[in-house]
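Chemist: 3D model of this:
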Amino acid sequence: MKFLSRTLVVLTAAALPALASAAEIKVAVAANFHGTLQKLAPQYAAASGNTLTLSSGSSGQFYTQITNGAPFDVFLSADAERPAKLEQEGYAVEGTRFIYAIGVPVLWSATPGVVDSEGKVLTENKFKHIAIAEPRNAPYGAAAQEVLTKLGVWDALESGGKVAKGNSIGQTHSQVATGAAELGFVALAQVKTPEGIPGSHWIPPSDLYTPIAQAAVVLKRADDVEAAKHFLNWLRNDPVSRKAIEDAGYGLE
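Modeler: Predicted coordinates for the structure are as follows:
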């Protein structure tokens, strides 16, 4: 069955219609996926002749910008709710929305030995600050809060002033990478390398948080709707993009 599935993907990718002329596609991409898409952009350009212009930030902030007329063609969110809401509210093209990745949060420190393999560092509560993305704007921040709540430590950490909230998961990663916070919840894709994960980390069990299904959608105000659709078809079906997404640390539907 795996062979059949892969064959169908290859045939679908090969059958993508060619575009009449090159286009610039403006993509609002959730911060956790920005690095992965940066690596994919030149490969898509080589395959299609189109260029991707990327803007990185939190999904909540992008949702607000899009509903206020921001000139994006495609939205790659860190959740499934906001793209669905944009479609319901008439800002997105119906039939273009799909789950492009399943995100994985990780508790990470840039320093070896800070985070243990079972996450006991959280209940021991000996650190000064733990960084998370703002839960209201960033799905990875919401997942982090959910993990901490289920472990029974959220209230104590927040009331004790130990939770440092970043505007996006990108800012949260910077806080931990620079040592401004000893540890924090980031996306696995932000810290995974071919050599492994530097520093120290713990990947929480999936039953501690709601699955992070990340959806993409074409926006109605796109300058070239067909070019935007072409890009999302490539992202969804091309073996190159699918492998890159998995290699980065995401799951696929």
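
Chemist: C-alpha only now, for contacts and for neighbours.
Modeler: OK.

Chemist: distance between the longest helix belonging to the chain and the chain's centre?
Modeler: Counting by DSSP state H, the longest helix found in the chain is helix 31-48. Put simply, helix 31-48 sits 13 Å off its chain's centre (C-alpha atoms, centre = their mean, to the nearest Å).

Chemist: what packs against it?
Modeler: strand 51-57, helix 169-177, helix 188-191, helix 239-247 (3 or more C-alpha pairs under 8 Å, 6 or more residues apart in numbering; DSSP states H and E).

Chemist: what helices or strands is the last one leaning on?
Modeler: What it means is helix 239-247. helix 2-14, helix 31-48, helix 225-237.

Chemist: Which of the residues in the longest one are classified as buried?
Modeler: What that stands for is helix 31-48. 31-37, 40-41, 44-45, 48 (16 or more other C-alpha atoms under 10 Å).

Chemist: ok, back up a step: tabulate the helices and strands packed on helix 31-48 in TSV, adding columns for mean neighbour count and distance to His201.
Modeler: Below are those laid out as TSV (neighbours: other C-alpha atoms under 10 Å; distance: least, C-alpha to C-alpha, whole Å):
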stretch	mean neighbour count	distance to His201
strand 51-57	18	24
helix 169-177	23	12
helix 188-191	21	10
helix 239-247	17	18
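
Chemist: To check against the first, give me the structure of this:
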Amino acid sequence: MKVIIRSLLGLTLLMATGTTLAGEVRLAIATNFHDASEGLAARFTETTGHSTRISYGSTGKLYAQIHHGAPFDVFLAADQERPELMEQNGSGVSGTRFTYALGKLVLWSPDPHAFADPAAFLRSGDFHRLAIANPRTAPYGLAARQTLESLGLWTTLENRLVRGESIAQTFQFVATGNARAGFVALAQLRDAHEGGARWDVPDTHHKPIAQQAILLERGKDNDAARAWLDFLASSEAQDIIRQYGYDIPQAPD
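Modeler: Below is the predicted model of the structure:
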């Protein structure tokens, strides 16, 4: 009987300890970072015991949801503008904002014969539709607009653009043939989507896609949220992020 009591007591203490140490962090993450975040989340849980609950969307829409009270602990945006605004308006915790990845924009078509000279292809207008993400809500869409403006083609091609609500929808427009080509994130061109015609857009054609994370006011007392940010800034996480097609800043912001 004493052995049973000791076993039950030990189990109770173990469960109590696990409950105390393991927590959950609710993450709002820009769609372009979907695959990378899944890999990061699995490793985070494995190393810390904390679990994650992730919601994906365009940076603009996630920002709006947080502004209207959505219960997130950490925001991983695809730009630095919204995290800066959150730091300024108090919805984000001051001093926790940093750049976790530098995004890369590509012009892509699943048809390997779609273009050999990307600039000539865009200037020729030899297509019915060109896909970009909505520049007002998606930073990769803004970078696409800036690229077309730098080539002097925004006004010419504006009526041929099909705009995705997020970079994920934009990618689907191209992958399904609803657009001949489109500006997507390099991180999306993995595995089965590595073929086709591709142009890695030079950084000189658009402003840097500095993807920033910030601890939200709701998560300031959540140990799991702070652990996530510590992990995201670690060399282990940075190695994973690079594997998914992103660059890492040379020095902290």
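
Chemist: Please name whichever of the helices and strands packed on helix 239-247 of the first structure is nearest to Ala248 of the first structure.
Modeler: helix 31-48 (6.7 Å; C-alpha to C-alpha).

Chemist: how much does the closest one stray from the second structure?
Modeler: Here the mean offset of helix 31-48 of the first structure against the second structure after fitting is 0.9 Å, by mean C-alpha distance after the TM-score superposition for the first structure.

Chemist: re the thing from before, name the nearest of the buried residues of helix 31-48 of the first structure relative to Glu146 of the first structure.
Modeler: Taking these together and measuring to Glu146 of the first structure by C-alpha to C-alpha, the closest member is Asn32, at 18.1 Å.

Chemist: Quick check: the residue nearest to Ser117 of the first structure when sequence neighbours are not counted vs Leu54 of the first structure, distance?
Modeler: Among residues not flanking Ser117 of the first structure along the chain, Trp202 sits closest, at 5.2 Å (C-alpha to C-alpha, 6 or more residues apart in numbering). Separation of Trp202 of the first structure from Leu54 of the first structure (C-alpha to C-alpha, to the nearest Å): 30 Å.

Chemist: next one: Val225 of the first structure
Modeler: Taking C-alpha to C-alpha, one finds Val225 of the first structure at 17 Å from Leu54 of the first structure.

Chemist: do the same with Pro71 of the first structure
Modeler: For Pro71 of the first structure, the distance to Leu54 of the first structure - C-alpha to C-alpha - is 12 Å.

Chemist: likewise Ala47 of the first structure?
Modeler: The gap separating Ala47 of the first structure from Leu54 of the first structure is 18 Å, by C-alpha to C-alpha.

Chemist: for Thr67 of the first structure, same thing?
Modeler: Taken as C-alpha to C-alpha, the span from Thr67 of the first structure to Leu54 of the first structure is 18 Å.

Chemist: And for Ala228 of the first structure?
Modeler: From Ala228 of the first structure to Leu54 of the first structure the distance is 13 Å (C-alpha to C-alpha).

Chemist: Tell me which stretches of the second structure form strands.
Modeler: Under the criterion DSSP state E, the second structure contains strands at 24-30, 51-57, 74-76, 98-103, 105-109, 130-133, 161-164, 181-185, 197-200, 209-215.

Chemist: possible to save the ones you listed as JSON lines with distance to Asp247 of the second structure?
Modeler: Putting the strands of the second structure into JSON lines (distance: least, C-alpha to C-alpha, whole Å) gives the following:
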{"stretch": "strand 24-30", "distance to Asp247 of the second structure": "16"}
{"stretch": "strand 51-57", "distance to Asp247 of the second structure": "21"}
{"stretch": "strand 74-76", "distance to Asp247 of the second structure": "16"}
{"stretch": "strand 98-103", "distance to Asp247 of the second structure": "5"}
{"stretch": "strand 105-109", "distance to Asp247 of the second structure": "12"}
{"stretch": "strand 130-133", "distance to Asp247 of the second structure": "21"}
{"stretch": "strand 161-164", "distance to Asp247 of the second structure": "24"}
{"stretch": "strand 181-185", "distance to Asp247 of the second structure": "12"}
{"stretch": "strand 197-200", "distance to Asp247 of the second structure": "13"}
{"stretch": "strand 209-215", "distance to Asp247 of the second structure": "10"}
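
Chemist: Asn89 of the second structure is nearest to which of those?
Modeler: Minimum separation from Asn89 of the second structure across those (C-alpha to C-alpha) falls at strand 209-215, 12.8 Å.

Chemist: Run through who's touching that closest one.
Modeler: 73-80, 83, 92-93, 96-104, 139-140, 143, 225-226, 229 (C-alpha atoms under 8 Å, 6 or more residues apart in numbering).

Chemist: Pull up the aligned stretch in the first structure for it.
Modeler: Using TM-score structural alignment, strand 209-215 of the second structure corresponds to residues 212-218 of the first structure.

Chemist: The matching stretch vs the second structure, mean deviation?
Modeler: Looks like 0.4 Å for stretch 212-218 of the first structure (mean C-alpha distance after the TM-score superposition for the first structure).

Chemist: buried residues in that stretch?
Modeler: Buried-residue list, stretch 212-218 of the first structure, by 16+ other C-alpha under 10 Å: 212-218.

Chemist: Using CSV, please lay out those residues together with distance to Pro135 of the first structure.
Modeler: Output for these, formatted as CSV (distance: C-alpha to C-alpha, whole Å):
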residue, distance to Pro135 of the first structure
Ile212, 13
Ala213, 15
Gln214, 15
Ala215, 18
Ala216, 20
Val217, 22
Val218, 25
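
Chemist: Out of the residues you listed, the closest to Glu134 of the first structure would be?
Modeler: Ile212 (15.2 Å).

Chemist: Please report how far the closest one lies from His230 of the first structure.
Modeler: Ile212 of the first structure sits 25 Å away from His230 of the first structure when distances are taken as C-alpha to C-alpha.

Chemist: Could you do Tyr44 of the first structure as well?
Modeler: Taking C-alpha to C-alpha, one finds Tyr44 of the first structure at 10 Å from His230 of the first structure.

Chemist: ok, back up a step: ok, which of the helices and strands packed on helix 239-247 of the first structure comes nearest Glu158 of the first structure?
Modeler: It's helix 31-48; of those, that one is closest to Glu158 of the first structure (C-alpha to C-alpha) at 23.7 Å.

Chemist: Residues touching the longest helix of the first structure, excluding its own?
Modeler: 18-19, 22, 50-52, 54, 56-58, 78, 168-170, 186-187, 189-190, 231, 234, 241, 244-245, 248.
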